[in-house]
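A.B. asks: predicted model follows, preceded by the sequence.
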Amino acid sequence: MTSHFAVFGHPIAHSLSPRIHAAYARANDIDLEYRAIDAAPEHFKDQLASFHRDGGAGANVTLPLKLQAYGYCTELSAAAQRAGTVNTLRRSAGGWSGHNTDGAGLIRDLTERHSLDLRDRRTLLLGAGGAARGVLWPLLDSGLRELVICNRTAETADRLADSVGDPARVHTRYWDDLAQQGSFDLIINATSAGHGDGAFSLPFSLIGARATCYDLSYGNAARSFIAWARAANAAQALDGLGMLVEQAAESFEFWHGVRPETEAVYAQLRASFLSDAAD
């Protein structure tokens, strides 16, 4: 019997999730249908209810709906509670169970695919919205020495830092003061800056000698940040394609009880991106 799954977002036509989950399903002999559903925030609740009535068993949720999804859940995983947002839903008799797989996906990509030891790293997290909240706790759990949160709206960064309750390790800084903050070993872009047309611009002094720069977005949305990091001679400049593949695997396991192998899917998608760039 075919299981029905979907990814909700606005916009969503660009999403690679249907392709990724179809590959995972084939590799694990699971019969599923997975589609993308464009849902504006004001229509998301009704569309999610309709999806369930039509047999929907689970869903991924992306921008700008993760906070709304959190509010629709009757049960939340520990990861979702800490993040305060949900990117994965599973239907049960009591309603929607919510989970957040973003942080786990990021850590797997950094530590396993890119062999990065996160312990004792001085880290700069750019942004304090849902994307940042999704990765904050797993980053701290990985053993970072210091985490500096910087957001264009300083009050939002302060609230996020206060929610952690670790002032010895987690600090906030004003965006305009970044040039005076020294260098970092890891810089993570969790802002939506790359989704516009402007170039990403920050002081090159932020990038330490062994720095890894990582954009949670991928494709065109990550290009301006990656270009900035490469221009500043970062040791590694990475986009979030690997995180996408890994968080999808975490969602797949949440639904089906088996964690798929990810490397072949990642390699195929990366090759596709490189081919598109060459055209």
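C.D. replies: Sure thing, it's come through.
A.B. asks: C-alpha only now, for contacts and for neighbours.
C.D. replies: Fine.
A.B. asks: list the contacts of stretch 99-119.
C.D. replies: Stretch 99-119 is contacted by residues 76-80, 83, 85-89, 134-139, 142-145, 240, 242-248, 250-251 when judged by CA atoms under 8 Å, 6 or more residues apart in numbering.
A.B. asks: mind listing what's buried in it?
C.D. replies: Buried positions in stretch 99-119, judged by neighbour count with 16 or more other CA atoms under 10 Å: 99-110, 118.
A.B. asks: one step back: just the buried members of the contacts of stretch 99-119?
C.D. replies: 76, 79-80, 83, 85-89, 134-139, 144, 240, 242-248, 250-251.
A.B. asks: can you put the buried residues of stretch 99-119 in JSON lines and add secondary structure and distance to Ile12?
C.D. replies: Output for those, formatted as JSON lines (DSSP: H, G, I helix; E, B strand; the rest coil; distance: CA to CA, whole Å):
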{"residue": "His99", "secondary structure": "strand", "distance to Ile12": "20"}
{"residue": "Asn100", "secondary structure": "coil", "distance to Ile12": "19"}
{"residue": "Thr101", "secondary structure": "coil", "distance to Ile12": "19"}
{"residue": "Asp102", "secondary structure": "helix", "distance to Ile12": "17"}
{"residue": "Gly103", "secondary structure": "helix", "distance to Ile12": "21"}
{"residue": "Ala104", "secondary structure": "helix", "distance to Ile12": "22"}
{"residue": "Gly105", "secondary structure": "helix", "distance to Ile12": "20"}
{"residue": "Leu106", "secondary structure": "helix", "distance to Ile12": "21"}
{"residue": "Ile107", "secondary structure": "helix", "distance to Ile12": "25"}
{"residue": "Arg108", "secondary structure": "helix", "distance to Ile12": "25"}
{"residue": "Asp109", "secondary structure": "helix", "distance to Ile12": "23"}
{"residue": "Leu110", "secondary structure": "helix", "distance to Ile12": "26"}
{"residue": "Leu118", "secondary structure": "coil", "distance to Ile12": "32"}
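A.B. asks: from these, pick the one nearest Leu178.
C.D. replies: Leu118 (21.8 Å; CA to CA).
A.B. asks: how about the strands in the chain?
C.D. replies: Counting by DSSP state E, the chain has strands at residues 3-9, 32-38, 56-61, 73-76, 88-92, 95-99, 122-126, 146-150, 170-173, 184-189, 207-215, 236-238.
A.B. asks: before we go on, here's another structure to hold up against the first:
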Amino acid sequence: MMATPPRFVVIGNPVGHSLSPAIHAQFAMETGTALEYATLLAPMEDFAGSASAFFEGGGRGANVTLPFKIEALRFAASATDRARLAGAANVLTSTGGRIAADNTDGAGLIADLTRNLGVSLAGARIALLGAGGAARGVIAPLLESRPAALVIANRTLDRAEALAKEFASLGPIEARTLAGVADGSFDVLINATSTSTKGTPLALAPGCLARGALAYDMAYGPAAKPFVEHARALGARGSDGLGMLVEQAAEAFLVWHGTRPATAAVLATMRARP
């Protein structure tokens, strides 16, 4: 009798729109890996209950999406350094019934910027817009890329200053208001605010972007379209975060299966979806 494939899920609320099942199915096909991967809708007030039931029922691993990434870190019995630095987890793994947390978002962003978009981060001036969980999760990997400067810009300066202070030992980082990036001439500008997902326009001043700069939105699909089009109208390259989604999934696949799948074909497939 054939063994039951290991089971994986993506947990969120909402979660029905998630591309993770399709991404991991294609990774599995490319690598010859047997697995089952589904979505798991957790009640807003009971992430821990849903996650516990999944793992107690034999689940092997879970991706975690909004709004549960901070809870996922608290839920786990142990965590990697990158999850602790991020203050959140998007990957949970069960080993002998013990749950470990990891965070692959930062690695996914760096992979998309450097491999897929051809951006050199070493020596670059980078602006990271937002000081919430999405921004926090990528600060350490961005600083590890040795930029000339990383500016955390937020609507309220105190939150940006708190993040800059916390990560100051890792590299050149400073805090500004969103208006404070207007004359920054940044080589890379990353939108980690919730404006795109909430349908709220985020205006960019022309002076915030250097010649040939990349303006990148962590959101993807229709939600990111206004930001990307606005950046292109200012003469910058523009990209949404679909590549980050695929690359962070590949990092999670590596955590679970010991091999990092190729991503180009998967990204092309996801990009071609209606």
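C.D. replies: Cool, got the structure. Everything numeric in this text was worked out from a predicted model, so none of it was measured.
A.B. asks: care to give me the TM-score?
C.D. replies: In this superposition the chains share a TM-score of 0.94, using TM-score structural alignment, normalised by the length of structure 2; 271 aligned residues with a CA RMSD of 1.5 Å.
A.B. asks: for the strands of structure 1, give me a markdown table that also has distance to Val164 of structure 1.
C.D. replies: Converted to a markdown table, those look like this (distance: least, CA to CA, whole Å):
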| stretch | distance to Val164 of structure 1 |
| --- | --- |
| strand 3-9 | 28 |
| strand 32-38 | 33 |
| strand 56-61 | 24 |
| strand 73-76 | 19 |
| strand 88-92 | 23 |
| strand 95-99 | 19 |
| strand 122-126 | 14 |
| strand 146-150 | 11 |
| strand 170-173 | 8 |
| strand 184-189 | 18 |
| strand 207-215 | 22 |
| strand 236-238 | 26 |
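A.B. asks: can you tell me which of the ones you listed comes nearest to Tyr266 of structure 1?
C.D. replies: The minimum distance between Tyr266 of structure 1 and these falls on strand 236-238, with 13.6 Å, by CA to CA.
A.B. asks: who does the closest one touch, helix- and strand-wise?
C.D. replies: Where contact means 3 or more CA pairs under 8 Å, 6 or more residues apart in numbering; DSSP states H and E, strand 236-238 of structure 1 is packed against strand 207-215, helix 223-231.
A.B. asks: with distance to Ala25 of structure 1 and mean neighbour count added, can I get the ones you listed in TSV?
C.D. replies: Formatted as TSV, those follow (distance: least, CA to CA, whole Å; neighbours: other CA atoms under 10 Å):
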stretch	distance to Ala25 of structure 1	mean neighbour count
strand 207-215	28	21
helix 223-231	30	19
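A.B. asks: take the ones you listed and write them to JSON lines, including distance to Lys66 of structure 1.
C.D. replies: Output for those, formatted as JSON lines (distance: least, CA to CA, whole Å):
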{"stretch": "strand 207-215", "distance to Lys66 of structure 1": "19"}
{"stretch": "helix 223-231", "distance to Lys66 of structure 1": "23"}
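A.B. asks: any idea which of those gets closest to Leu63 of structure 1?
C.D. replies: Closest to Leu63 of structure 1 of those, according to CA to CA: strand 207-215, at 15.4 Å.
A.B. asks: following superposition onto structure 2, what is the mean distance for the closest one?
C.D. replies: When structure 2 is overlaid, strand 207-215 of structure 1 sits 1.0 Å from its aligned residues on average, using mean CA distance after the TM-score superposition for structure 1.
A.B. asks: now do the helices in the stretch 151-279 of structure 1.
C.D. replies: 154-164, 223-231, 241-256, 263-278 (DSSP state H, counting those that start in this stretch).
A.B. asks: can you tell me the closest non-neighbouring residue to Ala182 of structure 2?
C.D. replies: Ranked by CA to CA, 6 or more residues apart in numbering and with sequence neighbours excluded, the top spatial neighbour of Ala182 of structure 2 is Cys208, at 4.5 Å.
A.B. asks: hang on, isn't that neighbour packed against Leu178?
C.D. replies: No. Cys208 of structure 2 is beyond contact range of Leu178, at 10.3 Å (criterion: CA atoms under 8 Å).
A.B. asks: quick one: neighbours of the equivalent of Thr156 of structure 2 over in structure 1, just the number.
C.D. replies: Taking TM-score structural alignment, the alignment pairs Thr156 of structure 2 with Thr153 from structure 1. Using other CA atoms under 10 Å, Thr153 of structure 1 has 12 neighbouring residues.
A.B. asks: show me the contacts for the residue mapped onto Leu189 of structure 2 from structure 1.
C.D. replies: With TM-score structural alignment as the criterion, Leu189 of structure 2 lines up with Ile187 in structure 1. With contact taken as CA under 8 Å, 6+ apart, Ile187 of structure 1 is in contact with 123-126, 207, 211-214.
A.B. asks: closest one to Ala193 of structure 1 among the helices of the stretch 151-279 of structure 1?
C.D. replies: Smallest distance to Ala193 of structure 1 across the helices of the stretch 151-279 of structure 1 (CA to CA): 8.4 Å, for helix 223-231.
A.B. asks: mean deviation of the closest one from structure 2?
C.D. replies: So helix 223-231 of structure 1 averages 1.1 Å relative to structure 2 (mean CA distance after the TM-score superposition for structure 1).
A.B. asks: got the contact list for that helix?
C.D. replies: Residues outside helix 223-231 of structure 1 that contact it (CA under 8 Å, 6+ apart): 189, 194, 198-202, 207, 213-215, 236-239.
A.B. asks: mind giving me the ChimeraX command for buried ones among the residues you listed?
C.D. replies: Selection of buried members from the contacts of helix 223-231 of structure 1 for ChimeraX, criterion 16+ other CA under 10 Å:
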select :189,194,200,202,207,213,214,215,236,237,238,239
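A.B. asks: closest to Arg19 of structure 1 out of the contacts of helix 223-231 of structure 1?
C.D. replies: After measuring the contacts of helix 223-231 of structure 1 against Arg19 of structure 1 - CA to CA - the closest member comes out as Asp239, at 18.6 Å.
A.B. asks: closest to Ser183 of structure 1 among the contacts of helix 223-231 of structure 1?
C.D. replies: Nearest to Ser183 of structure 1 among those, counting by CA to CA, is Ile207 at 5.2 Å.
A.B. asks: nearest residue to the corresponding residue of structure 2 for the closest one in space, please, no chain neighbours.
C.D. replies: Correspondence of Ile207 of structure 1 to structure 2, assessed by TM-score structural alignment: Leu209. Closest residue to Leu209 of structure 2 in three dimensions, ignoring its sequence neighbours and counting by CA to CA, 6+ apart: Ser185, at 4.4 Å.
A.B. asks: ok, now which ones touch that neighbour?
C.D. replies: Counting by CA under 8 Å, 6+ apart, Ser185 of structure 2 has contacts 125, 207-211.
A.B. asks: for these, give me TSV that also has distance to Ala62 of structure 2.
C.D. replies: Converted to TSV, the contacts of Ser185 of structure 2 look like this (distance: CA to CA, whole Å):
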residue	distance to Ala62 of structure 2
Arg125	35
Gly207	42
Cys208	38
Leu209	38
Ala210	39
Arg211	41
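A.B. asks: cheers, nothing more for now.
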